[in-house]
Structure formats: C-alpha cells, structure tokens
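In: any chance you could fold what I've pasted below:
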Amino acid sequence: MDFLKSGLKTVLGAPEPGQQPSGADTVERLVERVNNSTLLEDRRDACRALKAMSRKYRVEVGAQGMHTLQQCLELDRADNETINYCLDTLNNIMSPTQFEEEEENPNVPMNIGEQFTEMFIKNHQNIQLVLDLLDEYDFRVRFSAVQLLTSLLTNRTKDIQEIILVKPMGVSKMMDLLADTREVIRNETLLLLIKLTKGNANIQKIVAFENAFDRLFEIVSSEGYSDGGIIVEDCLLLMLNLLKNNSSNINFFKEGSFIQKMLPMFNTPDEEEVGWSPQKVSNVHCMLQIVRTLVSPSNSAQIISSCQKIMKNCGLLDSLCNILMASGVPADILTETINAVGEGVRGEAAAQRALGAVLAPSNPPRPAIVVLLMSMVNEKQPFSLRCAVLYCFQCYLYHNETSQASLVQTLLPSSTDVSSLTSGQLLCGGLFSSDVLSNWFSSVALMHALIDNNAQKEQLLRVLLATNIGSSPVSLLHQCTVLLQQSTKLQSKVALLMLLSQWMSNCPPAVSAFLRAPGAVGYLVTQTCSNEHDENEYLLQGMSAFLLAICIHFNDDSVDNYSKDSLKQLLVKRIGMETFSAKLSEVSRHEAYSRAAKHPQLKVKAASDILIDYEFCKLFKGLESVLIQSLTVVQTNGDTEEDTESLAQYKSLIRQQDARLHELLQQLAAETQRGHKLQAALTDATSENSRLKDENTLLKAQLSTAASIQPAPSVDANIQLEYQQKVSALTDEVNRLSAVNHAANEELARTKKDQDDLLELLADQDSKLNEYKMRLLSLGQPVEEDLPTEAEQSLA
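Out: Purely as a prediction, here's the structure:
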C-alpha cells in the first residue's frame, strides 16, 4: 500500500499541506495526465495508477476515464505495457462481479459492470480494437484482451455475439489462441469460446469449421481423456455447445470421424481400484451428454440412425454397456449411461439386438435388460435411476416388433426353464406391487410393448394369472380392470388407464374382453360423470371418457349387452355429448400432458409429478378427433315441425353472428394498426431516453468529481457552473421524454385492452357458432360450412 501511495505521489506530485485529495479528485488528475502528457512514460505511469484505483473507484474511473482508455488502446498500440494497463483497467470497470473493495460502498450499483459494458459497445469499433490486440504475442496483452472479451460476453452475450459475427476474422482470431503454447492463455480462451458459442448457431458453425473439434480432441488427449483435469471438462462443454440443436455441426462431427475419437473417454479399466474422482465424474458426464446430443430424438431420423450405426460399429455402444454392468460406478454416471444407451439403440434394430444380448456378470449370468428392470421395480433404488431404466427399456422396444414379441412371450405359458426370472414376470410383479411407482413404471413399460403392434395386443389377451389358491386363473386384462376399480392412488389409476387405452385401441377383441369384465363400463361412466373439482380429478374424468370412447369406436358388437349403438345411447343419456366432449378436452389441458408431450424421456423433478407418458400423448392426439367425430353421428328418424323451426332459428343466428364477426374483425385490424404505430413511437422515445440517460450519468459523475475537489486554483467556477447547466438541461430533457413515454404507454395499454376485449368477443362468437353447429349435428342436419368458413378464414 505504501508503494502504491508513493507511486501516486510520483505521478501526481505531493499534495499541498493540510489537503487530502479525494478519490474522484485523484482520478480526474490521472485522466488529465493521460490526455495531456506528451511523454509515453508519463501516460504509462498514469494508466498504471488508474488500474490500481479502478477496483475501489470503479464508478469514477469508468465515468471519467473510459473514453481516454479507449483512445490509449488505439494511439499507444506500440507500447505493450501501457496497453496492458488499459485493458486491465477496462476489465475491472466492466467486471460482472463485485470487488471486495466496493462492498462497503452502498452507492455502487450491482450491475455497474453491465452498464459500463453497454456504453463501451455502443461504438462497435471498440470491440474491433480489442479483437486486433489478440494478434499481439505479448503474454500480458493477449491474456488481458481475452479476459476483457470474456467479461463483455458475460454482461451482454447476445449483443457481443452479433458484433463479433460481422467483424472480419473475429472468430478466427480467437480460434488461433487455442494453439497458443502458453496453457494459461489457451485455457482462458476455452472459457471465452464457451460463452461466445452459447445459443448462437451461426457462430457455432464458424467455430466448428475452424477445426475446433480437431483442436479440442488434441487437448483432451494431451490432458489424459477422462482422467484429465478441469481443462478436459471445458473442452467437452465447448463441444456440447457446438453440437446441441445444430444439425449442421452434428453432420460435420459425424462425417469427420469424431465419434470414433470419443471411444478412449469410456475406457475405464478396473474402476474398483482406481476409483472415480469428482473431476472424472464431471468429465464422463459431459461426454455422455455429447453422446446423447448426437442421437437425441429431437434430431432428424437420418442423423440419429447414422450416428447409432457408427457408435455400434466402432465399439462405443459396447463401452457404454460395459459401464452399465460395471461395479463401483457412481449413481449419477450410471443413470446418465442408462439414458445414453437407451437413445443409442432407440429405433435401430441392430443396436437393440446388441443390447438384448448383453449379459450381466452374475452367477448365473442374466440378461442386462432383466437386471435393469429389477432396479426399476425396486423401490429402494434412486428415483432418477428408475426413471432412466424405464426410458432405456422404452427405447429398447421402440419400433421393434421382435423385442416387443419377446417381452409378451415371457408372460405366456412356456416349456422352457421357468426358474429364471424374466422381464415379463418382473413387470407383472411391479404391476401388482404395493409401491405406486412400480405400478406406474410397469404399466407404462407393458404399454410400450403394444404400440403399433396389434398382434401382441391379441397375444397379451392369452396371459393368465393365478390369483388365489384353488381359484381359476384370470386374464391379465381382467385383473387390470379389477385393479383400476379398486385402486385409490391417482398414479396407479392413470397408469392403468393409459395401458388399457393403448391395449384396446385398434383391437376389438381387447375391447370385448374389457366389456365382459364385471363393472368395467359402469366404472368408466361413473368416473366420467364425476363432479369432483380438482385438476387431477379432471384428468381422471377425461381419461375415463377417452377409454369409454375407445370401447364404442372399436366395438365389434360381439358383446350383446354392450353393442356400439347401446353404448352410444348410454353415453348420450347418462353423460351427454356436450359434457362428454368437455371432459375429453380436459386431458390435453393438464400440465402433466403438456410436459410429457414435449419429449419421449420422462422429465420430472419429484416422484409425485409422474402422471402421463409421451406415447399416451401421441395416442390421445391421434384418436381424439376421430372418436368425437364417430360419437357425434347420431341416427334420427326425421325432423318434427319443432325441429324444423329450431333449425331455421339456428341458421338465422349463425348468419347474424357471422356478420357480427366480420365487423369485429375489421375493428380489431384497425386497433392493431394503431397499436403498431404507438409501439414504434414508444421505441423511438425509449431509445432517445436511453441515450440521454447515459450522457446524464457521465455528466453527473463528472460534476460530483468537480464538486468533491477541494477549492484550488485549478478548479474554475465557470466550468463547474457549465457542468451544472448541462446536467440540468439533460435532466429536463430526460424528464420530458419520460413524460412522453408515460403518455405513449397509457395509450398503448388502452389499445391493447381494446384488442383484448375484441378478442374475447371473437372467442365468444366462435364458441356460440360451435354450439349451434353441435346442436344442428345432434338433430341430424347437415351444417352449412360456408357460413362460418369465411369468418374463420378472416380470423386466421
């Protein structure tokens, strides 16, 4: 500290007796010395002093010295030491974190670094200056330039990405630093590139085609693959950024034979002796995420299939299966490996066969699939692990009739050895377990064996279960129906409804077997008619209505008491078509449905959140409109005079509503145009307001600096007065623009309210039109589609 004080004395000169200069005073004098000194040494010393003060007096240095520091970067380019001081000072000014020296100062805003960043990047040439400095080989300059770019990206990621994207060779300059032999610079560049590539597909492509994957694998190899340090993790995080949601880079990765280069990452010999360090866990976890990114179900089918084939052929799938069956593997790595194996075989028959042939190192050896299912139905296993096993098993069955048939076969009577536990037996045990999660997992797993496979649906009808000693065995479907009626747990009910819906859709024999079960139809009608007002109860009512509709639509009239027509009449009399349609629509409105429909993998935070499966969402979406259309076709023997009069009234009302709809649409269009104009005016005013606020901030800082300086000949009262006048004028202008903004905001709010009111009216009109249509349909009359069609097209 004494050295710093003596250095400041050298630069500024000793203060007059009895006077102690303030921080703002010192900063101002240093900035003035940088601006006015003709000797390079003096400017360098002043820059060094500014750097020393920039942590404690960040606001003062930033407000008064930012422009001067920018000029130094341009004019003193030949002096590396001065440039280094400038870069470090700017980095301190725009640091995204708070310094210890600032913690006691309540006047420093938490986001001050972001505010200064916004001012710095308004002139895009400033970014170009920093990018050009990456060409300097001097360690201090290059390292400080990388750190400054990292801080800028942290504060204003999207803005900096867009600026760098249009700068010539901007990305190339950064990529060249990965080849720097000085590891500190290389490592800092990795952090910079991770921030640069996040969420920007264009930059991701440029980085990938700058040989990023080659360079990253070279670093990973030199660092020792999965046994390496945090640098390996940084390289893998950068790879992940480049590949996630970027099909172009995935193709480039695949065609460049980089999948094969991942293999050494999963060579984990004798882990019981070596162990898994926390860093190794992180490294392998990152690599597993890369594997999953390549074969994610969100990719195109062509990309997934080709990546899966390469993984199987190069031995990567085998390495993953080895980790799956190894002992001593950490739980989170085992969970992610199970997920990765599942997506590695999903829909790829050869890979699915390979997984089915894997044996666990037990005595006697058991299929890996059976060992995994034992974990799934074991309530003592971690929840995330059980979810991963279900997903892997679903992937194993996906679009594979052979593996689906194999599972069902394990439930049928067989002459083979019955002493060994089978996958089917495990699922039946879980289905009838007292553990609710085992019920849900087992029901969903069985459901996936029946998807798009009517042959196995009929085969599963042959499965018989022994219930009590001496009693006749009952069918699996019959027992599921009994369980559905007896269960008191929400998750068990939902799981059984999903299983039965999948089983009975497109399978009349299964529908007939269900209809013969005592109380089955009565239960569905009672559930659908229930008036419980709870979100989950609404879901149960809707799923019951869905299963009841399946019983009607896929009914082959083989059960005398429950023919298709008699069930339709029962539905109309006991429930009513309007109520039935409303109940059915509740399924897709449920939050669990929306969450499950997004991705094949079950993604929930807690066990209590498990309700609906992805494949059930697909089934429901595909059948909902078909079932409603089927049920609304009601046979009539002719219209009465009263019916005819009602029809005429309905048609007249439809025409009136259609005319009103047109009128409302025209009003909405006019209000929308008006809203756009107001929004444009508001945007212009906001932009001008922001510019004036920046100028105001700088002038206020300069004024506070001038005011804090002790009275001395160097302070001119006129200058101070001029500052005050400028600040006052700018404050008045800012207040004026703020008032204009507030006028504009109120007008925009009124316009938006008018638009919302119009939209509510339109929705009401549309609802009434649909209601009239349904009434016409229920009376057996054709609906004149041309009446609402024109309005609907206008609305669209």
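
In: hey, let's count contacts and neighbours off CA atoms from now on
Out: Noted.

In: separation between residue 223 and residue 192?
Out: Distance, residue 223 to residue 192, using C-alpha to C-alpha, to the nearest Å: 19 Å.

In: quick one: the strand or helix carrying residue 565 to chain centroid distance?
Out: Element membership for residue 565 (DSSP states H and E) is helix 564-574. For helix 564-574, the distance from its own C-alpha centre to the chain's C-alpha centre is 44 Å (C-alpha atoms, centre = their mean, to the nearest Å).

In: show me what counts as buried in it.
Out: Buried residues in helix 564-574, counted by 16 or more other C-alpha atoms under 10 Å: 564, 567-568, 571-572.

In: relative to residue 451, how far out is residue 425?
Out: For residue 425, the distance to residue 451 - C-alpha to C-alpha - is 20 Å.

In: so which of these two has more stuff around it?
Out: Using other C-alpha atoms under 10 Å as the criterion, residue 425 and residue 451 rank with residue 451 on top: 22 against 15.

In: helix, strand or coil for that one?
Out: Here residue 451 is recorded as coil under DSSP: H, G, I helix; E, B strand; the rest coil.

In: here is a second sequence; please produce its structure as well for comparison:
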Amino acid sequence: VVEKYLHIVLCLLKNNASSQSYFYQKSNIQHLLDVFELGSISKKDCSIQNMIIRALVSPKNRKENIVACQRIIYQCGLLHGIWNMLTIPTIPAQIIIEVLLNTVGDVVRDNIENQAFVNSVVNTSGAIQESTLFNLLYAMICDEEKSFSLQISILYFLQCYLHKNKIGKSIIIQTLSPQTKNAANQHTMDYFLRSGYLSKDIVASWCSGILLSYLVVNSPKSKEDILKAPSLCHTRVAVLIFICTLLSNSSPSVQALVSIENGIAYIISQIRDQSMEDDRELLIQSLCAFALGLYVICNNNKIPSCSSESIKQIIEEDIGINLFQ
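Out: Down below sits the predicted model:
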C-alpha cells in the first residue's frame, strides 16, 4: 500500500509546479525522513523516496520551488539522513549508484547552504586520505572494480557540489599544489586526478578532465591556483575542454599555455587537418578552433610571437577564413 501511495505521489509531483508547492507548503517533505532510519532501509522504498526528492528539486522545476524544497530538505535533517547512508558499509552499491549520489547532487546544486553542509562533512577527520571526497575520487578513477554507472554518478554529484562552490573547489585544488616529500605519494587526490589523465581507461580520463574543468570554471582564483601545479598531461577531448575553460577570461592562463613549446603549433595543425571524417576527430578539431579563438580574445600580448594580431594573421593566411564559415 505504501509503495503504491509513493508512486502516486511521484506521478503528481513530476513537472507539476502547483503540486510541488502544495507538497512542501503542507510540510510533507519532513515525512520522507522516516525512510532513512537505519532499520527501515530497503532498496525499493529508498529508491522511490529518493525519486520523490529528485522530483522536488529537478532543474526543470520553477526556481522558487527548487529553492524552497532544498531549504526544507536541509532544515528538517533529510539531507543529513541521505548523507549518512553514503557512509554505511552495508548499503548495497546499486542504491548508492542509482539513488543517493544523484539525489544529494540535486539537493546541493546551486544552493550555498546545502553545499556548506557537504563542505563540513567531506573531510571531518582532517585527513584527506579518510575523507569522503578522497573515497569518491578513488572510486571514480582508480578502483579496479568501478562500474560505468558509478563513475558517472560520482561525476554528476561532484559537478553539482562544485557549482559556484568556492570552498569546495579550494578543498580539491589545494591538493594540486606542488608537493615535495609527498610527490610520489599514491594516496592523494592529486595523484588520482593525474593518473586519471594518463589512464588508458577512457571513462576515467574523461571524468578527470571534466572535473578539472569544473574546478576552474568562472573562478579566476582557481585558475591562478591550478597554474601553480606541475604541468598536466595533454589528453584529447577531456583535456581540450579543460584547457578551453582555463583560457576563458584569463590572460595569465593564455600566457602560460602559449609558452608551452609547440602548443600553438599543435592546435593549428589539428585545425588545418582536412582528412578528419570521424565525428570524434571533428569534435577535437572544433575544440582546438575554439581554444585558438580564446587565445585571440584573452591574450595580453606579452609574447610578441603569439600576440592576438600574429594569430589572426595565421588564421587569415595559413588556415584560411573559409574554414570557419
């Protein structure tokens, strides 16, 4: 009976602004907390109730409904209850994959108060190796038994958690700072992200690149901090996305990258290559063209050989304007 009732509630809440408003205004969100009592955890019930929570905070909803529901979910202790489930060893992995990470991600997305809660619990021990972020990065990148669905769920949670979250970004970026005695340490978030780039596992490489791009997007301070880290290895699409994000509105980033030997030459060679027929290669070519455009727009012209005018001249005379039309 309860399960059927929950399914009806879920159907009423999906994409229905008036039902969502009525649901939280009548204090019904608080009743969802009961399922997170340790004695009442089951995959079926937990999945349905988390689907209801996600329906209340879906990005498709009205902004005012999302904000109100996110606030109530935090204030009534529901977010704390969901988070506690992530730390219970006996919880089936499938529940974590399908339910918990995605639900927490939606609840904290673009919400300073809820992100602050996660900031306070991701590293409560003070030791990075014992933190939740450490464990999630390990599971996403290095765990030999990792599944694709778990990797993507972790990446989605991290994207939501880092969205406009300066403190959350700094927690990870500070691990990328140059290290001396810990340089060979294989148990740091810094090591995980770098090994992700070098990995032959294309999903781990992709996730590492996308996560790094989220660390620096719309954050000049993060871009400056990450430039202090040792050089990152260039991979393909994931790294190009990261580079484009790093270059955007950041003259120091442009200056640092144009100083890399053959960096501009590589990008130009990819743009000029007319033999690309594979969609993935065309995507790489497009990203290289976008990166070159950022070189022009965000260049501080401190390196004469790579000034905006010199790159424009290369585009006009060597590459050809027609290629971009």
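
In: got TSV for the buried residues of helix 564-574 of structure 1, with distance to residue 74 of structure 1 too?
Out: Output for the buried residues of helix 564-574 of structure 1, formatted as TSV (distance: C-alpha to C-alpha, whole Å):
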residue	distance to residue 74 of structure 1
564	85
567	85
568	83
571	82
572	82
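
In: now residue 551 of structure 1: closest residue in space that isn't a chain neighbour?
Out: Closest residue to residue 551 of structure 1 apart from its sequence neighbours, by C-alpha to C-alpha, 6 or more residues apart in numbering: residue 511 at 5.7 Å.

In: what do we get in structure 2 for that neighbour?
Out: Counting by TM-score structural alignment, residue 511 of structure 1 lines up with residue 254 in structure 2.

In: confirm that the residue nearest to residue 551 of structure 1 sits in a helix.
Out: Yes: per three-state DSSP, residue 511 of structure 1 lies within a helix segment.

In: I figured it hits residue 554, correct?
Out: Yes: contact criterion C-alpha atoms under 8 Å: residue 511 of structure 1 and residue 554 qualify, at 7.0 Å.

In: which of the two has more neighbours?
Out: Ranked by neighbour count (other C-alpha under 10 Å), residue 511 of structure 1 and residue 554 place residue 511 first, with 28 against 19.

In: next one: that one from residue 548 of structure 1, what distance?
Out: Applying C-alpha to C-alpha, the value for residue 511 of structure 1 to residue 548 of structure 1 is 10 Å.

In: also residue 652 of structure 1?
Out: Distance, residue 652 of structure 1 to residue 548 of structure 1, by C-alpha to C-alpha: 36 Å.

In: burial measure for residue 52 of structure 2, as a count.
Out: Residues lying near residue 52 of structure 2 (other C-alpha under 10 Å) number 23.

In: actually residue 307 of structure 2, not the one I typed
Out: 18.

In: map it across to structure 1 for me.
Out: Aligned counterpart of residue 307 of structure 2 in structure 1: residue 563 (TM-score structural alignment).

In: leaving out sequence neighbours, find the closest residue to residue 307 of structure 2.
Out: Going by C-alpha to C-alpha, 6+ apart, residue 307 of structure 2 has residue 301 as its nearest residue, at 4.5 Å.

In: map residue 575 of structure 1 across to structure 2 for me.
Out: In structure 2, the residue paired with residue 575 of structure 1 is residue 319, using TM-score structural alignment.

In: list the contacts of its match.
Out: With contact taken as C-alpha atoms under 8 Å, 6 or more residues apart in numbering, residue 319 of structure 2 is in contact with 268, 271-272.

In: look up how far residue 294 of structure 2 lies from it.
Out: To residue 294 of structure 2, residue 319 of structure 2 is 16 Å away according to C-alpha to C-alpha.

In: let me see the ranges of the strands in the stretch 351-500 of structure 1.
Out: Under the criterion DSSP state E, counting those that start in this stretch, the stretch 351-500 of structure 1 contains strands at 359-360, 366-367, 464-465, 474-475.

In: just put these in JSON lines and tack on mean neighbour count and distance to residue 786 of structure 1.
Out: Below are those laid out as JSON lines (neighbours: other C-alpha atoms under 10 Å; distance: least, C-alpha to C-alpha, whole Å):
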{"stretch": "strand 359-360", "mean neighbour count": "19", "distance to residue 786 of structure 1": "64"}
{"stretch": "strand 366-367", "mean neighbour count": "18", "distance to residue 786 of structure 1": "62"}
{"stretch": "strand 464-465", "mean neighbour count": "17", "distance to residue 786 of structure 1": "55"}
{"stretch": "strand 474-475", "mean neighbour count": "16", "distance to residue 786 of structure 1": "52"}
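
In: for residue 71 of structure 1, which of the ones you listed is the nearest?
Out: Ranking those by proximity to residue 71 of structure 1 (C-alpha to C-alpha) places strand 359-360 first, at 68.3 Å.
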